[in-house]
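> I would like the atomic coordinates for the input below:
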Amino acid sequence: MIENKKIYVVDDDPEICALLQTYLSKNGFLVDSALNGLSFLDSIARDNNYDLIVLDIMLPDIDGFEVCRRLRTFSQIPVIMLTANSDETDRIIGLELGADDYLAKPFNPRELLARIKAILRRSASSETVVATGRYYHFSGFQLDVTCRELRDNQGQKVVINGSDFELLALFLQSPGETLSRETIADSTRGRETNPLDRFVDMHVSRLRQVLNEDAKDPKIIKTVRGKGYILTVPVEQSDAAIN
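Below you'll find the predicted structure:
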């Protein structure tokens, strides 16, 4: 359900903020906006009850990368980054810092709306996984799909953002099955991937970092050359946590 979902738009262009505020409001969202990063961070620190952030990279005080980095220290609200740079570097940096998706300027508001809906739909659908067991146990980790929490073998909470959670849940639902880049893109982004788009590879790389994988010799999620990726460790699902 979109009704009452709250979106925060951060862009230094008042016209873009006004346009998105009007367009998203007409499509059932509650929308707030800020023209710079520090104002947004101050606001979100006082009230982080938002469902998604639309964040421009080019801001007048601190850039969107720094805003995203600071945001991720206390919140895992999904982030869509806007970039005017056609170079892939901005996109890769944003994903490494924990952004869930990106969109190049200029863009059609309808495409942004589609991406917002896709992210919110994935977040909602992941909550239904509890029908077959609330917890996934694998390689010393425990994923709680109700609270959307990941804990290590010491019971310590591991920081994981929304899109990484969705990707991990996808792998855990298909242990031992090779997932193509197209399948991953469709499941985590809600659309097809471009063969030259490194989003999926960067996303898997980021998830491996969350799981403390050795980049040169990963043990949990392995690359299947020319085909995709596979979760190679045993997975158990249960209704009870393991303390």
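
> Please make it C-alpha for all contacts and neighbour counts, starting now.
Fine.

> for this protein, which helix is longest?
helix 109-126 (DSSP state H).

> Whichever helix or strand comes after that helix packs against which elements?
Next in sequence after helix 109-126, counting helices and strands by DSSP states H and E, comes strand 135-138. Secondary-structure packing of strand 135-138 (3 or more C-alpha pairs under 8 Å, 6 or more residues apart in numbering; DSSP states H and E): strand 141-144, strand 236-238.

> hang on, the earlier thing: for the longest helix of the chain, buried residues please.
112, 115-116, 118-120, 122-123, 126 (16 or more other C-alpha atoms under 10 Å).

> which residues sit against it?
2, 20, 23-24, 51-52, 78, 80, 103, 145, 162, 166, 169, 187-190 (C-alpha atoms under 8 Å, 6 or more residues apart in numbering).

> and that helix, how far from the chain's centre?
Put simply, helix 109-126 sits 11 Å off its chain's centre (C-alpha atoms, centre = their mean, to the nearest Å).

> from the buried residues of helix 109-126, which two are the most distant?
Leu112 and Ser126 (21.4 Å; C-alpha to C-alpha).

> what's the burial count for Gly140?
10 (other C-alpha atoms under 10 Å).

> Could you pull up the residues touching Pro41?
Small correction: residue 41 is Leu, not Pro. Leu41 is in contact with 67, 71, counting by C-alpha under 8 Å, 6+ apart.

> Tell me the secondary structure of Leu150, please.
Under the three-state scheme (DSSP: H, G, I helix; E, B strand; the rest coil), Leu150 adopts strand.

> OK, contacts around it?
141-144, 157-160.

> these two touch, right, Phe138 and Pro234?
Yes: between Phe138 and Pro234 there is a contact under C-alpha atoms under 8 Å: 6.1 Å.

> ranges for the strands of the chain?
6-10, 30-34, 52-56, 79-83, 101-104, 135-138, 141-144, 149-151, 157-158, 221-224, 228-231, 236-238 (DSSP state E).

> which of Phe138 and Pro234 has more neighbours?
Between Phe138 and Pro234, Phe138 has the larger neighbour count (other C-alpha under 10 Å), namely 17 against 12.

> let's see this one next to it:
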Amino acid sequence: MITNKVLIVDDEPSIVKMVQMVLQKEGFSQIYTAGSCKEAIDQIARHGADVIILDVMLPDGSGLELCGKLRAYGNPYILFLTAKVSDLDVLAGFAMGGDDYITKPFNPLEIAARIKARLRRTDERTTLDAGQRSDRKVYRYGRFQLSEIEGELLVDEKPVNCPAQVFQLLLHFCKHPGIVFSKTQLYEAVWGIDGLGDDNTVMVHIRRIRERIEFDPSAPTHLMTVRGLGYKLVKEPMTR
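Now for the predicted structure:
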């Protein structure tokens, strides 16, 4: 039995029922539902949530705007449900604090798989925090420094806000400097599911990293694109 709390926010009862039934079959025992922004706030204030499945279009507001309000109640994993698939829509979702997204129509088993992978990764990191803190490092590359223990990013010696998935992706690059990773490899390494990721998820998080560590995100010198192959982090910033 999985005791992590899940909140499903969607105004379509058929979708809520379908997702709820699949999650119950997959072992989730604490599932709450809401059909509006107001109900979602009430539910998370009353019960809390480790995972939030959040529709973008709700009858009393935008799920994108609601995402920021839900973050005030902790750091749940937020998975957007959306019929919109443009890069701008995806970017807006991540900018508001989303961790991942899935487009309608969808297979509810994929949602369950993504949630389980995320929770598994969180448990693994908690175990590392408890038992292997002495082995963890501070990574220094050019103008930025990443501390794995403190979960802190410093750029030009100043702390920079870094959401969890952005931090984990940058940490993966820091642990493997000079190695080229494809989008699929990065999604598997950070989000935890092979073959279920969307290229936009990785691309948007790459952009979010560059916005933090590069002088000019459009002309990066640290986190480089290797055309046709993927991305790599260079030890010394490249000059242009």
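
> TM value for the aligned chains?
Once superposed, the chains reach a TM-score of 0.79 (TM-score structural alignment, normalised by the length of the second structure), with 229 aligned residues with a C-alpha RMSD of 3.0 Å.

> Counting only helices, which of the contacts of helix 109-126 of the first structure make the cut?
Counting by DSSP H, the contacts of helix 109-126 of the first structure place 20, 23-24, 162, 166, 169, 187-189 in helices.

> farthest pair in the residues you listed?
Farthest-apart pair in those is Tyr23 and Ala169; separation 32.2 Å (C-alpha to C-alpha).

> Ser29 of the second structure: which element?
strand 28-34.

> elements contacting that strand?
Using 3+ C-alpha pairs under 8 Å, 6+ apart, the elements in contact with strand 28-34 of the second structure are strand 2-9, helix 37-47.

> now the longest helix of the first structure against strand 52-56, angle please.
140 degrees (axes from the mean of the first three to the mean of the last three C-alpha atoms, to 10 degrees).

> how far apart are helix 109-126 of the first structure and its match in the second structure?
In the superposition against the second structure, helix 109-126 of the first structure averages 1.7 Å from its aligned positions (mean C-alpha distance after the TM-score superposition for the first structure).

> In space, not sequence, find me the middle residue of the second structure.
Asp99 (2.6 Å; C-alpha atoms, centre = their mean).

> Kindly confirm whether my reading is correct that that one touches Asn75.
No: taking contacts as C-alpha under 8 Å, Asp99 of the second structure lies outside contact range of Asn75: 10.4 Å.

> Just give the nearest non-adjacent residue to Gln30 of the second structure, would you?
Distances taken as C-alpha to C-alpha, 6 or more residues apart in numbering put Lys5 closest to Gln30 of the second structure, at 5.0 Å, once the chain neighbours are dropped.

> Next up, the contacts around the one you found.
Going by C-alpha under 8 Å, 6+ apart, Lys5 of the second structure touches 28-32, 48-51.

> Show me which pair in the residues you listed is furthest apart.
Most distant of these, by C-alpha to C-alpha, are Phe28 and Gly48, 15.0 Å apart.

> For stretch 167-177 of the first structure, buried residues please.
Buried residues in stretch 167-177 of the first structure (16+ other C-alpha under 10 Å): 167-172, 175-176.

> Tell me the one of those residues nearest Glu96 of the first structure?
Nearest member of those to Glu96 of the first structure, counting by C-alpha to C-alpha, is Leu167, at 14.5 Å.

> so what corresponds to the closest one in the second structure?
If you follow Leu167 of the first structure across to the second structure using TM-score structural alignment, you land on Leu169.

> show me what contacts its match?
186, 190, 205.

> could I get those residues as JSON lines with distance to Thr225 of the second structure?
Converted to JSON lines, these look like this (distance: C-alpha to C-alpha, whole Å):
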{"residue": "Leu186", "distance to Thr225 of the second structure": "13"}
{"residue": "Val190", "distance to Thr225 of the second structure": "18"}
{"residue": "His205", "distance to Thr225 of the second structure": "13"}
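
> Save those as TSV, and put in distance to Glu65 of the second structure and neighbour count too.
Shown next, in TSV, are those (distance: C-alpha to C-alpha, whole Å; neighbours: other C-alpha atoms under 10 Å):
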residue	distance to Glu65 of the second structure	neighbour count
Leu186	28	22
Val190	25	20
His205	19	21
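
> okay, the helices and strands packed on strand 28-34 of the second structure, which one's buried deepest?
strand 2-9 (a mean of 20; mean count of other C-alpha atoms under 10 Å).

> Which residue numbers in the first structure does that strand align to?
Using TM-score structural alignment, strand 2-9 of the second structure corresponds to residues 3-10 of the first structure.

> from the ones in helices among the contacts of helix 109-126 of the first structure, which is closest to Arg70 of the first structure?
The nearest member of these to Arg70 of the first structure, counting by C-alpha to C-alpha, is Gly162 at 15.9 Å.

> Would you agree the closest one is in contact with Pro78?
Yes: look at Gly162 of the first structure against Pro78 with C-alpha under 8 Å: they come within range, at 5.8 Å.

> list residues touching both of these two?
With C-alpha under 8 Å, 6+ apart as the test, Gly162 of the first structure and Pro78 both reach Asp100.

> more neighbours, these two?
More crowded of Gly162 of the first structure and Pro78, by other C-alpha under 10 Å: Pro78, with 24 against 20.

> Please name the residues that touch the more buried one.
Contacts for Pro78 of the first structure (C-alpha under 8 Å, 6+ apart) come out as 51-53, 99-100, 119, 161-163.
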